[in-house]
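Asker: Sequence and predicted model, in that order:
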Amino acid sequence: MGRAALDDLRRAELVEAAVESVARIGVQAATTARIAETADLSPGLVHHYFADKEDLLAAAYKATRKPAAAAYARALVVAPGAAVPPRLRLIAAVEAHLTPAVLTPVRAAAWTQFTALTPYRFAFARIRRAQRCRQESNLRAALVALEGDRQTAAALAQTAALALDGLWVEAATREGGLAPGEGEDLMAALLAPHYVPE
C-alpha cells in the first residue's frame, strides 16, 4: 500500500471513529484521545492528519451525509446518454436519505449532534448550509418537472427536505429507530402523487 493510500485510510478511520464517538458520547465528550482510541490509533495521528479537533469534527459532520450523496449519484446512473425521468430522480432524492445503509442509528445520532451545534460553530453552519442546499436542489430539480410550477416545486422541496431531516432526528432519538418503510410512507403521503416508494 502506497503512502497516499495509507494516509487516506488513516484519515477515513479517524473520521469514522469521530462519527461513532459523537453518536455514542456526544460532541463535547468526544476528545481526540477518545476518538483515536475508538479508531485503535495513536492520538498523535489525529494531529498529523487534522489541524485540530474542530477540523476532524467538521470532516465527521460531512461524512454523516456523504453516503446519501453517493446513493443519489448511483441511483441516477442510467444508460449512457439517457435522461433520468423526473419521478425516478425524485425517488432517488428521497430514498438516498432513507435507505438503511445510509440512515444508520450511528450516522443519524452523530448528524443530529452536529446539526444541533450549527448556530454556535461557523464551520458546522457552513457544512449544514451545503447539505441543505444540495438536498433541496436535488428535490427541486425533480419536482419542477413534475409540478410544472417553479414556486410550488421550491416550497414542496423545502418541506420534503425538512421532513427528511425530521426523520433523521427521529431515527436518532426514538428507541429502536424508524420502523421499516416508515420514512418512505411519510414521504409518499407528503409528496403524493409524485413519489411512490419502490
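Answerer: Sure thing, it's come through.

Asker: Going by C-alpha atoms from here, please, whenever you check contacts or count neighbours.
Answerer: Will do.

Asker: do you know how far Arg10 is from Ile35?
Answerer: Distance, Arg10 to Ile35, by Cα to Cα, to the nearest Å: 12 Å.

Asker: longest helix in this protein, by residue count?
Answerer: helix 122-147 (DSSP state H).

Asker: Pick out whichever of Arg10 and Ile35 has more residues nearby.
Answerer: Set Arg10 next to Ile35 and count neighbours by other Cα atoms under 10 Å: Ile35 wins out with 27 against 17.

Asker: put this beside the first:
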Amino acid sequence: MSNSELPLFVDSVKPFEQGSERTGQLPVAGFKRLLPLLVDDSGDVDVSLVFSFDEDKRRVIEGRLSATLNVECQRCLESMALPVASEFQVGVVDSEALAEQLPAELEPVVAQEREIDVRGLIEDELIMSLPEFPLHESEQCAATATLERINKSADADFEQARKKRENPFQEALAGLGSSGSRGQEPDQ
C-alpha cells in the first residue's frame, strides 16, 4: 500500500491474518474531536500500523504516529507548533466483555461490525499525546520576557519598600530601655 493511502477503516480480521503493515498520512482536518484543541487544522499525521496476532492469538495493532500540531501556548496565548509522537499497542476485540479480558498492557479497541475505525484510533492517540498545558520553551515565549521584566520590577519595588519600612516594635523597645524603671526594685 502506498504512503498516501492509509484507510480510514480496516477489516477486523483480514489484515491480522495477512500480518500486514499499513503506512500513510491522515489530514489533521479530519479529526473532529481533536480540532477544538488546536489553533488550526493544517498538516498531516504520519502513521504506521502493524497488524498481527500475539502469542495468545489475540489481534494486536502496533502503531506509531507523528505530527506537528498548532496549539495555543497557555503562557502567551500565541500559536505554537507542537511536535507529537506516540508508539502504542492495542488489542482488537469484538465486544466490551472481551475488552475486560485483555492484559493491562493492551488498550482495547472494540471492532464495530467487523471494522476497525483507524481514524478514531489515531485521534485517540493524538489527544492523549497532547500536554495538558502546552507552553513554548521559555526563551521562545513572548510572555516570558514580559513576566521576567515584571518580576524584576516587583522584586526591586519590594526590596525598596522593605528598606523604607520601619519596624513597628523598634520604638517600643527603645522606650522600654529608657523608661523610668531603671534602678528601682520591684514592689513586694
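Answerer: Yep, that arrived. The model shown is predicted, which means the values in this text are computed figures rather than measured ones.

Asker: Got a TM-score for the two of them?
Answerer: The TM-score (TM-score structural alignment, normalised by the length of structure 2) is 0.24; 69 aligned residues with a Cα RMSD of 4.4 Å.

Asker: Quick one: list the elements packing against the helix or strand following the longest helix of structure 1.
Answerer: Per DSSP states H and E, the first helix or strand lying C-terminal to helix 122-147 of structure 1 is helix 150-173. Counting contacts by 3 or more Cα pairs under 8 Å, 6 or more residues apart in numbering; DSSP states H and E, helix 150-173 of structure 1 is packed against helix 86-98, helix 105-116, helix 122-147, helix 182-191.

Asker: From Val106 of structure 1, how far off is Ala33 of structure 1?
Answerer: Ala33 of structure 1 is 20 Å from Val106 of structure 1, by Cα to Cα.

Asker: my bad, Arg132 of structure 1
Answerer: On the measure of Cα to Cα, Arg132 of structure 1 and Val106 of structure 1 end up 20 Å apart.

Asker: quick one: which of these two has more around it?
Answerer: Val106 (18 against 15).

Asker: Need the residue closest to the centroid of structure 1.
Answerer: Arg65 (1.8 Å; Cα atoms, centre = their mean).

Asker: angle of the strand or helix carrying it against helix 86-98?
Answerer: Per DSSP H and E, Arg65 of structure 1 falls inside helix 53-75. Put simply, helix 53-75 of structure 1 runs at 140 degrees to helix 86-98, going by axes from the mean of the first three to the mean of the last three Cα atoms, to 10 degrees.

Asker: for the helices and strands packed on helix 150-173 of structure 1, which one sits closest to Leu6 of structure 1?
Answerer: Of all these, it is helix 105-116 that lies closest to Leu6 of structure 1, at 24.1 Å by Cα to Cα.

Asker: buried stuff in the closest one?
Answerer: 105-115 (16 or more other Cα atoms under 10 Å).

Asker: Can you pick out the most distant pair from the residues you listed?
Answerer: Going by Cα to Cα, the pair spanning the buried residues of helix 105-116 of structure 1 furthest: Pro105 and Thr115, at 15.2 Å.
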